[in-house]
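Pasting a predicted model and its sequence here:
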Amino acid sequence: MFWFYAERILGYWPVLLKGLGMTLGLSLLSLLIGAAIGFAFGIIRAGGNRWLSRALGLYIDLFRGTPFLVQVFIVFFILPAAGIELSAFAAGVVALSNLAACFIGEIVAAGLKAVPQGQREAALASGMTPAQQMRLVLMPQAVRIVTPSLVGQFVLLIKDSSVVSAIGLLDLTRSGWMIVQSVPQGLMVFGTVGLGYFIICYPLILLSRRLERRGQDALL
């Protein structure tokens, strides 16, 4: 019986591959956009403008503190009422990118604040402009500090992408729901789906662990 259902599931491999490709494409695009915005958020959060930092912090806390499924529904179902029509893929990218930016922003801000004050003073004493200080001194050190956390956030982003199946996007999770209609073995079907996510995420998990060990060794 096991092999019978396993063979039937393998017969749907084109659907699984299509869902896997959608998950990878959605995650990668959202990651790139979210990282770009997130680094800008981090610079603002760690900057000297207290009011701007607090306002952005409230925005970040709003999205970090609400269910991602609700955010996806707002983007896909509510924004059209305001005249902003988005496809399921575009809505998924917008929601995922925004969520990633919020988490990455806090990670980057923490990294910038962790840079020793002496580095800032040395950069200022050398006559660097604020932009040069950020680009040449502060950000490179902050990135080294937060890289393991950023990689871990990328893993979470890939897993969060499964939520977009709720708005009909044919990602890896949605493909599992389609297959289980014909193969009534939910454990095997979604076990296969889970394996797909694991295959994507495991190399990143190993990379995060390696970077953490390297950072610990550097402190010794």
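Arrived safely, thanks for sending. Numbering: from 1, shown residues only.

Please count neighbours and contacts with C-alpha atoms only from this point.
Noted.

any idea how far the spatially most central residue of the chain lies from Y5?
In the chain, the residue lying closest to the centroid (CA atoms, centre = their mean) is L157, at 3.0 Å. Look at L157 and Y5: by CA to CA, to the nearest Å, they are 31 Å apart.

Ok, I200 next?
Distance, I200 to Y5, by CA to CA: 24 Å.

now G118
Per CA to CA, G118 is found 64 Å from Y5.

can you check S175 too?
16 Å.

now G215
G215 sits at a distance of 46 Å from Y5 (criterion: CA to CA).

now swap in L187 and tell me
11 Å.

quick one, helices of the chain?
For the chain, helices defined by DSSP state H occupy the ranges 2-10, 13-45, 50-64, 68-73, 88-114, 117-125, 130-132, 139-160, 172-180, 186-219.

Second structure follows, compare the two:
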Amino acid sequence: MDFDFSFLADHWRTYLHGAWYTLQLSFFGVLLGTLLGVGFALMRISRIWSLKFAASAYIEIIRGTPMLVQVFIIYYGLTEFGINLSPFIAGIVTLTINSAAYMAEVFRAGIEAIDKGQTEAARSLGMTRSMTMRLIVLPQAFRNMLPAIGNEFIVIIKDSSLISSVGIAELMYSARTVQGVIFQPMEPLLVAAAIYFVMTFTLSKLLGALERRLRNQ
């Protein structure tokens, strides 16, 4: 079988545009998901039963349902309540709520891995519970959780391909568009796969370098 990639001369901008959309969706999804995940992690380890239950229910529901179903509910289902989101915003919301559920468990595990003696020492010095968490526990937990956060970013980059189902011109959508124009089923997908690999491989190397730098400090 002979592969023909000559179409890239005319369609490389389509792929570039799609890759840029993919990176934007992934960046905002992980950023907002991390912030939301911290909140759910703190609720998960809270002594208040109602907060703990709400966070646990959220995490189990989101992790137990497919992201494709979630994006359809957010983009199409919310119209029943008069909420009409653009495909791009619906994509960010979906990636955010999905990432938050996984990041909440990452942060919970990271927080609980910190020696409780440090918390007790901070409290004995007069620091409040919130100050101890913000100044002592979370900075150490973040350093330990950096590999897991990086892995979540990589997963979100790949899972963002599902957002193409609501018409966002991200990378997978761009590949399918090129397929329809040149009538070649394989080559446009191979190009998309190569771009996904370059993005995830580059990110993993950058995060590895950051992790080593933090470890040596």
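It's in. Because the structure is predicted, anything quoted here is derived from the model rather than measured.

Name the residue in S175 and Y5 of the first structure with the higher neighbour count.
Neighbours per residue (other CA atoms under 10 Å) separate S175 of the first structure from Y5, with S175 holding more: 24 against 15.

Surely that one touches V15?
Yes - with contacts counted by CA atoms under 8 Å, S175 of the first structure reaches V15, the gap being 6.1 Å.

and of the helices of the first structure, who's closest to A81 of the first structure?
helix 68-73 (12.3 Å; CA to CA).

how much does that closest one stray from the second structure?
For helix 68-73 of the first structure, the mean deviation from the second structure after alignment is 0.3 Å (mean CA distance after the TM-score superposition for the first structure).

try stretch 17-27 of the first structure
Stretch 17-27 of the first structure, aligned to the second structure and superposed, deviates on average by 1.1 Å (mean CA distance after the TM-score superposition for the first structure).

Can you point out the buried residues in that stretch?
G19, L20, M22, T23, L24, L26, S27 (16 or more other CA atoms under 10 Å).

cool, and stretch 61-74 of the first structure?
Using 16+ other CA under 10 Å as the test for burial, stretch 61-74 of the first structure gives F63, F68, L69, Q71, V72, F73.

A35 of the first structure: which of those residues is nearest?
Taking CA to CA as the measure, A35 of the first structure lies nearest F63 of these, at 15.8 Å.

Now do the contacts for the nearest residue to that closest one once chain neighbours are set aside.
Distances taken as CA to CA, 6 or more residues apart in numbering place L99 nearest to F63 of the first structure, at 6.5 Å, with adjacent residues excluded. L99 of the first structure makes contact with G34, F63, R64, F68 under the criterion CA atoms under 8 Å, 6 or more residues apart in numbering.

What is the burial count for K116 of the second structure?
K116 of the second structure is flanked by 12 other residues according to other CA under 10 Å.

and if you look at the one 4 residues further on?
E120 of the second structure: 13 surrounding residues under other CA under 10 Å.

and it, how far is that from L138 of the second structure?
Separation of E120 of the second structure from L138 of the second structure (CA to CA) stands at 15 Å.

any chance of the contacts of L99 of the first structure in JSON lines, plus distance to G105 of the first structure?
Listed next are those as JSON lines, based on distance: CA to CA, whole Å:
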{"residue": "G34", "distance to G105 of the first structure": "9"}
{"residue": "F63", "distance to G105 of the first structure": "12"}
{"residue": "R64", "distance to G105 of the first structure": "11"}
{"residue": "F68", "distance to G105 of the first structure": "17"}
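
Am I right that V151 of the first structure is in contact with S208?
Yes - using CA under 8 Å, V151 of the first structure makes contact with S208 at a distance of 5.7 Å.

residue contacts, the closest residue in space to R8 of the first structure that isn't next to it in sequence?
Using CA to CA, 6+ apart and skipping residues adjacent in sequence, the residue nearest R8 of the first structure is V183, 7.0 Å away. Listed by CA under 8 Å, 6+ apart, the contact set of V183 of the first structure reads Y5, R8, I9, V189.

before we move on, what about M145 of the second structure?
Applying CA under 8 Å, 6+ apart, we find M145 of the second structure in contact with V106, F107, G110.

same check, this time on R120 of the first structure
Taking CA under 8 Å, 6+ apart, we find R120 of the first structure in contact with Q133, V137, L138.

centre of the chain versus stretch 121-131 of the first structure, how much separation?
Its chain's C-alpha centre and that of stretch 121-131 of the first structure lie 33 Å apart, by CA atoms, centre = their mean, to the nearest Å.

mind listing what's buried in that stretch?
A123.

Check stretch 138-150 of the second structure too.
Buried residues in stretch 138-150 of the second structure, defined by neighbour count with 16+ other CA under 10 Å: L138, Q140, A141, F142, N144, M145, L146, P147, A148, I149, G150.

Average separation of it from the aligned part of the first structure, please.
Stretch 138-150 of the second structure sits 0.9 Å off on average (mean CA distance after the TM-score superposition for the first structure).

Could you give the number of residues near the nearest residue to I97 of the second structure once chain neighbours are set aside?
Spatial nearest neighbour of I97 of the second structure, chain neighbours left out: G33 (6.2 Å); criterion: CA to CA, 6+ apart. G33 of the second structure: 26 surrounding residues under other CA under 10 Å.

need the contact list for G33 of the second structure.
G33 of the second structure touches L95, T96, I97, N98, S99, A100, A101, M103, counting by CA under 8 Å, 6+ apart.

mind running it again at 6 Å?
T96, S99, A100 (CA atoms under 6 Å, 6 or more residues apart in numbering).
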